[in-house]
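Engineer: Sequence first, then the predicted structure:
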Amino acid sequence: MRLNDITRGTGLEEHGITNANLIYWTPPTSVLYEQIVKRGEGLVTHLGAVAVKTGHYTGRAANEKFIVDEPTCHDHIAWGKVNQPFDPAKFDGLYNRMMAYLHGKDIFVQDCFAGASPKHRLPVRVITEKAWHSLFARNMFVRATAEELVGHKPGFTVIDLPNFHAVPKIDGTNTETFIIVNFAKKVIIIGGTSYAGEIKKSIFTILNYLLPQDKGILSMHCSANVGEKGDVSVFFGLSGTGKTTLSADPKRSLIGDDEHGWDEEGVFNFEGGCYAKIINLSKEAEPEIYETTRRFGTILENVAIDTVSRRVDLDDDSFTENTRASYPITHIPNVVRAGMGGHPTNIVMLTCDAFGVLPPIAKLSPEQAMYHFLSGYTAKVAGTEAGITEPQAAFSTCFGAPFMALHPSVYAKLLGEKIAKHQVDCWLVNTGWSGGPYGVGSRMKIAYSRALVNAAIDGTLSAGEFEKDPFFGLMIPKACPGVPAEVLNPRNTWTDKAKYDETAKGLVERFRKNFDQYKQYVTAEVAAIM
């Protein structure tokens, strides 16, 4: 039996799926809700969102991600700890066992697109055994119209089976969990994890591989919004730096919150939804995102819920600090429905500096922008991972190393060319600590970060005076409306100035050591930034 058979495009037989039971083909949200409840996958909350648990994995299984090492991609992949090679024969054996596992099983299929640009979008198919993972795919990718579903032929297919586990000794995996990309066969297989974020990030990896090489398009781990005058701003940043929060501005229209391409016409969203971190989310600080947690169609991952009243507690981190909400981008009231905008006028690079020594905002030269893009700095704080008792510097090149299949210099070169061509203003924004490191100082107020970003985007800061930081060489504004002047220069906020100087010098040295790996790929001016 097939449900929604009228919308069926290319059949499942070409994927090797021949004996499935019920096939739910691109079902609407209401059908998926029914199946989520019927199958015991989640609970409907009191205002209509659905609450689910991801089990053992509450985040990405970074060490379990592989790329099949085959002739079409071998010379292009930046092999290493992030992009681990996988044997093609082992892949085939694992794939065949997955197909056997699906015999007699109910499955859910979502035919959709990755990329809002009609010129550059990638047709995608997501096949999964969980109804809520199908809803996740429906939320996160660009939905196909009824006409587009007819004859839909996927460019890449994700086969996601959380309850299927690998046998490392047989399959060549590290553990029972795996996320494996096969560029030659245009398929991604996922097993042993119920964390839905693996689906979207796998497709992001695909776009990061295809677009720069095939079309000269810069793929970016960033959010983007646009003002009333058509001015586009791009926000680079790792998890926890405020990328989603600062781009969801009531005064500007959201293009997208996590992944974008930058082509000859401007920026375009890769996705059709948002995947926001929501621990300690408040109505006052982030009203638009807060309201999405109370909407039909939103998935709340690992959020605590009272099973009697069905009310959720967004401050409860009992399951994980990485609580998430997946929702269609149209849940945000002020969005660009087309998912596209012009060329950026401002680029904001976000960091969460737990050492408390970077300024809350600084204007970057083009060379500094290249340096910080390749560095991709943020900091882990005590308590976030086992063994971390004090702040630790974390560098993730291009602000998204786990998803960048090509060498970082490929993305950096494209970014540098586009910054120069379109005369983009670049900024470094620290949403981390002020007045001391984590445990001593305090986290920068969201209101201050918003005021600083707004002043950068509307030109207020560029028109004012700056002073040069002696450690990082950054240009710090002397004044900003709505932000106390003493906050702007981080050294002024520390009681122990000598300790600040020592900490700043230590972070500079960390930057230098990390950047040694990129010096041969950049100009002398970029290499000499620090």
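Structural biologist: Okay, I see it. Numbers count the residues shown, from 1 in each chain.
Engineer: alpha carbons only for contacts and neighbour counts from here, please
Structural biologist: Fine.
Engineer: Pick out the residue nearest the middle of this structure.
Structural biologist: In the chain, the C-alpha nearest the mean C-alpha coordinate belongs to D258, at 4.6 Å (CA atoms, centre = their mean).
Engineer: Is it correct that it is in contact with H221?
Structural biologist: Yes: with contact defined as CA atoms under 8 Å, D258 counts as touching H221 (5.9 Å).
Engineer: and N269, what does it touch?
Structural biologist: Contacts for N269 were tallied using CA atoms under 8 Å, 6 or more residues apart in numbering; they are G115, A116, S117, I255, G256, E259, H260, G261, G339, M340.
Engineer: Now it. Nearest residue, chain neighbours left out?
Structural biologist: Distances taken as CA to CA, 6 or more residues apart in numbering place H260 nearest to N269, at 4.5 Å, with adjacent residues excluded.
Engineer: and here's the other structure:
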Amino acid sequence: MNATVSNLPISELLATRNTFVNPPSAVLIEKALSDHEGVLTDRGSLAVTTGKYTGRSPQDKFFVKDQNTADKIDWTRNQEVSETVFKALYQKVFHYLSDQKARYVFKGFAGADPKHRLSIQVINEYAWQNLFCRQLFISPTAEELKNHCADFTVLSAPGFKADPATDGTRSEAFIIVSITHRTILVGGTEYGGEIKKSVFSVMNYLLPQEGIMSMHCSANQGKNGDVALFFGLSGTGKTTLSNVPDRDLIGDDEHGWSEDGVFNIEGGCYAKTIHLSRKKEPQIYNSIQFGTVLENVIVFPDRKPDYDYSAITENTRAAYSLRSVSNALIPSVGGHPTAIIFLTADAFGVLPPISLLTPEQAMYQFLSGYTSKLAGTERGVTDPEATFSTCFGAPFMPLPASVYAELLGKQIRAHNVSAYLVNTGWTGGPYGVGKRMELRYTRRMIQAALKGEFTDVETVTDPIFGLHIPKTCPDVPNEVLMPWKTWNDPSEYDRTARQLAQKFHVNFRNFPEASDAIRSAGPRAQ
């Protein structure tokens, strides 16, 4: 479609001089370097900084409320804006982009399954952000590009700052989605993740209405075709734990689950790079190649990236194509999952490192979406904060939570999927006292789960949370599996665990529609 808002057709913007449509990575890097948008690293990646916005700004994200969305979007979790505000900002952004010396256009797709993909075009002010889109969305073939007709358009103008007093925004930054006009406006923020997540939000609106479960999760596939899903918010380990050498990576963040199986919504990965090393995360490290975009990663004079530098933000990122991942599954589609892993970074340090879930417990954990917001993933978050994010992705889920929960429950029952809760957060005490769970232990526990090694292992039922904890796991000390055994003071553990259990109960009041079976699958302690 050719989006038109207030008689300003996108075709006019694309027809202006110095508009580059799907230029190769080399051209985009040349443009970015000549305009001083970033620097080149020793391996050919482009390192950029994103100004004061080094993470998502959820308070600046809005959906247009109109006759098409008023009764569909959950307005208790999503912010509304009027069509009048949207149209006025559209006009300003349109003219702003028209006045720039160059525009960079990406035409491609969201959704690796051709039956369920969305044709998108992103019009960028900056060359590096267009390179970002080239890495993270699905690029068309020459024939597909020739016949490409966008279903949705993103106008990205980070240099345009809104005036809240006259533009109806909360701040200078804004992310506004109009389902009716099939247009997304992103302005005032340079953080590339806003483009990626706004498209994901659109898919989360459209796919469930086709009966397809849309998910904020990573996915991989074993050599026997067994698929695993990893749910979790940013920083909980989705990318790290799904990108392993003995399994093929389907995708690291956004997926759909149809009657045919799982498909990636993206064409790339957006991995956190803080303290990245070749030894600990070789798949991610080696995927950072020519064309990769590094966000807020400082570069040494010899052009080597400093992955340990966190003064700008803990939320340093690498955006790279799946085609640079040695073990990626291309095209990124797989069968129905055999296992689901819910990842949580428990800042209280009381949840077990792995537990086996009943179907009812799986639904309870999915609706609760307990984790900790980690430093840098959102503006203002400097230390881990306990939070509940419905469906492990509330900021990107426009429809009521029950829509996603019912679809997931239906798929779990239909395909007899095993489910696990994995704590990648703290052990031996809360944040500031305990320590982060060792990655090697987490990897081994997940490996055991996916290989069926817990099938005949005796479990212990957590007296507070009701979770089923395996007594043993190969290569993991037994005491690590039982969280209360890692604390110096058992009474303090008990007090802290009950405090978290109460938070679960309070949060679950948001789901009065949940069945008694699901409600009773929560923590036992009141």
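Structural biologist: Noted; the coordinates are in hand. This structure is a prediction, so every number in the text was calculated from the model and none was measured.
Engineer: May I have the TM-score of the superposed chains?
Structural biologist: Scored against TM-score structural alignment, normalised by the length of structure 2, the superposed chains reach a TM-score of 0.95; 517 aligned residues with a CA RMSD of 1.8 Å.
Engineer: ranking the contacts of N269 of structure 1 by neighbours, who comes first?
Structural biologist: Compared across these, I255 has the highest neighbour count, 32 neighbours, by other CA atoms under 10 Å.
Engineer: What is the equivalent residue in structure 2 for that one?
Structural biologist: Using TM-score structural alignment, the equivalent of I255 of structure 1 in structure 2 is I250.
Engineer: For the one helix or strand its match maps to, give me the average deviation versus structure 1.
Structural biologist: In the assignment (DSSP states H and E), I250 of structure 2 maps to strand 248-251. Compared with structure 1 after fitting, strand 248-251 of structure 2 has a mean deviation of 0.2 Å; criterion: mean CA distance after the TM-score superposition for structure 1.
Engineer: Mind listing residues that contact that strand?
Structural biologist: 218-223, 242-243, 263-264, 266-269, 322, 327-330, 332-334.
Engineer: Just the buried residues out of the residues you listed, in PyMOL syntax.
Structural biologist: Buried residues among the contacts of strand 248-251 of structure 2 (16 or more other CA atoms under 10 Å), as a PyMOL selection:
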select buried, resi 218+219+220+221+242+243+263+264+266+267+268+269+322+327+328+329+332+333+334
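Engineer: Which ones among the contacts of strand 248-251 of structure 2 lie within helices?
Structural biologist: Among these, the members found in helices (DSSP state H) are S242.
Engineer: Structure 2: which residue goes with K53 of structure 1?
Structural biologist: Alignment note: K53 of structure 1 maps to T49 in structure 2; criterion TM-score structural alignment.
Engineer: Kindly report the same for R443 of structure 1.
Structural biologist: Using TM-score structural alignment as the criterion, R443 of structure 1 maps onto R436 of structure 2.
Engineer: and what of I347 of structure 1?
Structural biologist: So, by TM-score structural alignment, I347 of structure 1 is matched to I340.
Engineer: any idea how far that match lies from P164 of structure 2?
Structural biologist: Plainly put, I340 of structure 2 is 43 Å away from P164 of structure 2 if you go by CA to CA, to the nearest Å.
Engineer: Looking at the two, which is more packed in?
Structural biologist: Under the neighbour definition other CA under 10 Å, I340 of structure 2 and P164 were set side by side, and I340 has more, 23 against 13.
Engineer: Distance of the more buried one relative to A228 of structure 2?
Structural biologist: Distance, I340 of structure 2 to A228 of structure 2, using CA to CA: 6 Å.
Engineer: Also P400 of structure 2?
Structural biologist: For P400 of structure 2 relative to A228 of structure 2 (CA to CA), the value is 25 Å.
Engineer: Also A449 of structure 2?
Structural biologist: 10 Å.
Engineer: G434 of structure 2 too?
Structural biologist: Counting by CA to CA - G434 of structure 2 and A228 of structure 2 are separated by 30 Å.
Engineer: likewise I469 of structure 2?
Structural biologist: I469 of structure 2 is 20 Å from A228 of structure 2, by CA to CA.
Engineer: higher neighbour count, the two?
Structural biologist: Set I469 of structure 2 next to A228 and count neighbours by other CA under 10 Å: A228 wins out with 28 against 24.
Engineer: could you pull out the strands for the stretch 251-400 of structure 1?
Structural biologist: Taking DSSP state E, counting those that start in this stretch, the strands of the stretch 251-400 of structure 1 run over residues 253-256, 259-262, 267-269, 273-277, 299-301, 304-305, 312-313, 324-328, 340-341, 344-351, 361-364, 377-380, 392-395.
Engineer: how deep is the residue lying closest to the match of R443 of structure 1 once chain neighbours are set aside tucked in, by neighbour count?
Structural biologist: Leaving aside its chain neighbours, R436 of structure 2 sits nearest to W426 (4.4 Å; criterion: CA to CA, 6+ apart). Using other CA under 10 Å, W426 of structure 2 has 26 neighbouring residues.
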